[in-house]
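**Q** here's my sequence, what's the structure:
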Amino acid sequence: MEHRDLNTTLALEEKLTRWLHNDDERMHALRTAAKLDLPQWCLAAGFVRNLIWDTLHGFEYASALEDIDLIYYDAGVISEERDRDFEHVLRSMSNHPWSVKNQARMHKKIGVKPYHSVVDAMSYWPEVETAIGAKINHRQEIEIISPFALPLLVNTTVTINSKHPELNTAKNRAADKGWFKKWPKLVFKD
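**A** Have a look, this model is predicted:
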């Protein structure tokens, strides 16, 4: 990686970290999720992506957290019941709308080879910009997690992920969720 690219990535990571720190609701969710201390965990998808798009659109208040996707990777126990148990624990600590998914089993949903980590799983998500997460590490610092370079993610594009087996999924999700109405500066990028 060139020095300039590293500086850009570090600057974007600092910017994202600042945006998260300035959002009390997201910080509360991060601190709550950290208490579970799940392997390779992060709060991902719309949790970070929507904050980016809101901020780049100049919206003063971040989008409501309609659901909070807590993902983790544990190949030892992959039952959906375990994820529901974690959701119950999280809801007992906060009234956020939690959705917990062990990425060790999620490859079955789209029919690809088993994932070997959270980052590997994220690399198959339908839109590149959705494949971003954040966590609070053991040093109590925010850590940004993504299989893609931050300059690809911190913008107003919706990029179809060529690794996802169903390329229309991104366009269908964008339409179903009303992304282009909510964030009018967004553009599709193939």
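**Q** from now on I want contacts and neighbour counts done on CA atoms only, so please keep to that.
**A** Will do.
**Q** what number of residues lie near V128?
**A** Per other CA atoms under 10 Å, the neighbour tally for V128 reads 27.
**Q** to clarify, my last question referred to V100.
**A** Neighbours of V100 (other CA under 10 Å): 21.
**Q** can you confirm it is in a helix?
**A** No: counting by DSSP: H, G, I helix; E, B strand; the rest coil, V100 falls outside a helix, being strand.
**Q** right, and it touches I71 too?
**A** Yes: under the criterion of CA atoms under 8 Å, V100 makes contact with I71 at 5.8 Å.
**Q** quick one: A44 and W98, what's the gap?
**A** Going from A44 to W98 by CA to CA, to the nearest Å gives 11 Å.
**Q** overlap in contacts of the two?
**A** When CA atoms under 8 Å, 6 or more residues apart in numbering defines a contact, the residues bordering A44 and W98 alike are I68, D69, L70.
**Q** which of those residues ranks first by neighbour count?
**A** L70 (26 neighbours).
**Q** and the next element down the chain from the one helix or strand it maps to?
**A** Element membership for L70, per DSSP states H and E: strand 68-72. Remark: after strand 68-72, the chain's next helix or strand is helix 80-93, criterion DSSP H and E.
**Q** structure for this one too, so we can compare:
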Amino acid sequence: MQDRFLADVLANRHNRAILERWDDLALPDAWLVAGCLFQTVWNLQSGRPPEADIKDYDLFYFDAGDLSEAGERAVQARVDALLGDLGVCIEASNQARVHLWYESYFGHPYAPLHSSRHGIERFLVPSTCVGVRPGEVCAPYGLALLYDGVLGMNPLVPHRDLFERKAASYRARWPWLRMAADAATPHPAA
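**A** Model (predicted):
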């Protein structure tokens, strides 16, 4: 299923261009994550263009040596310089500092992360917990939930209010997605 996922992700020309320039980014523990990946898959499954309605392209990186906003802004400026010609919004986020701002932004506490992969496994919806970088896929809950269009609440981030808003947003764009019982959501593989 990973081969199918990579083929689908690369059908999106922006994902492909970002991954082609990966070495130039030179970000520590970096991954292309989330919406630009799972939304590409769902667009293809819906017969839509792969890039349709994708708001932004998220890059996670992990730099525990610089938890400052200024450091993250400097990384964002470098990303903009390297990828700005793509004409899409690309957001770089240092996963080592998410715990510093998450509660004030989302209203829920968030424990410090120890890697970018750790951040990927903590998205609100397990079927969307995906990341790629050249030669590697991160899908801590597997890919079946993504391809089956199953939306369940992540037990690692049990914020029902945030989950329900996110799931409603996804179902408005891809009405065929279906809700799962919370108990049916698997835990990440060890």
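**Q** picking that back up, in the second structure, which residues correspond to the strand holding L70 of the first structure?
**A** Mapped onto the second structure using TM-score structural alignment, strand 68-72 of the first structure covers residues 57-61.
**Q** which residues touch that stretch?
**A** 15, 27-36, 88-95, 116.
**Q** can you check stretch 78-94 of the second structure too?
**A** Residues outside stretch 78-94 of the second structure that contact it (CA under 8 Å, 6+ apart) are 14, 17-18, 24-25, 55-63, 67, 72, 75-76.
**Q** residue in the first structure matching H114 of the second structure?
**A** Counting by TM-score structural alignment, H114 of the second structure lines up with H116 in the first structure.
**Q** hmm, F180 of the first structure is touching F188, no?
**A** No: counting by CA under 8 Å, F180 of the first structure stays clear of F188, with 9.6 Å between them.
**Q** quick one, longest helix in the first structure?
**A** Using DSSP state H to define each element, the first structure has its longest helix at helix 3-21.
**Q** average offset of the very next helix or strand once past that helix relative to the second structure?
**A** Per DSSP H and E, the first helix or strand lying C-terminal to helix 3-21 of the first structure is helix 24-34. With mean CA distance after the TM-score superposition for the first structure, helix 24-34 of the first structure departs from the second structure by a mean of 2.2 Å once superposed.
**Q** name the residues of helix 24-34 of the first structure that are buried.
**A** When neighbours are counted by 16 or more other CA atoms under 10 Å, the buried residues of helix 24-34 of the first structure are found to be R26, M27, A29, L30, T32, A33, A34.
**Q** report how many residues lie close to the nearest residue to A180 of the second structure once chain neighbours are set aside.
**A** Leaving aside its chain neighbours, A180 of the second structure sits nearest to G152 (5.0 Å; criterion: CA to CA, 6 or more residues apart in numbering). Other residues near G152 of the second structure come to 24 when the count uses other CA under 10 Å.
**Q** was I right to think G152 of the second structure contacts V125?
**A** Yes: G152 of the second structure lies in contact with V125 (CA under 8 Å); the separation is 5.7 Å.
**Q** spatially central residue for the first structure, please.
**A** A44 (2.0 Å; CA atoms, centre = their mean).
**Q** what residue of the second structure takes the place of it?
**A** A44 of the first structure maps onto V33 in the second structure when the alignment is built from TM-score structural alignment.
**Q** its match reaches G131, doesn't it?
**A** Yes: V33 of the second structure is in contact with G131 according to CA under 8 Å; the separation is 4.2 Å.
**Q** list the residues that contact both of these two?
**A** I120.
**Q** map W183 of the first structure onto the second structure.
**A** So W183 of the first structure corresponds to W174, using TM-score structural alignment.
**Q** contacting residues for that match?
**A** With contacts defined as CA under 8 Å, 6+ apart, the neighbours of W174 of the second structure are W42, S46.
**Q** rerun at 10 Å
**A** Taking CA atoms under 10 Å, 6 or more residues apart in numbering as the criterion, W174 of the second structure is in contact with Q39, W42, N43, Q45, S46, G149, A168.
**Q** that older thread, the residue nearest to A180 of the second structure contacts R178, doesn't it?
**A** Yes: contact criterion CA atoms under 10 Å: G152 of the second structure and R178 qualify, at 8.8 Å.
**Q** mutual contacts of the two, please.
**A** With CA under 10 Å, 6+ apart as the test, G152 of the second structure and R178 both reach A167.
**Q** I appreciate the help and will end here.
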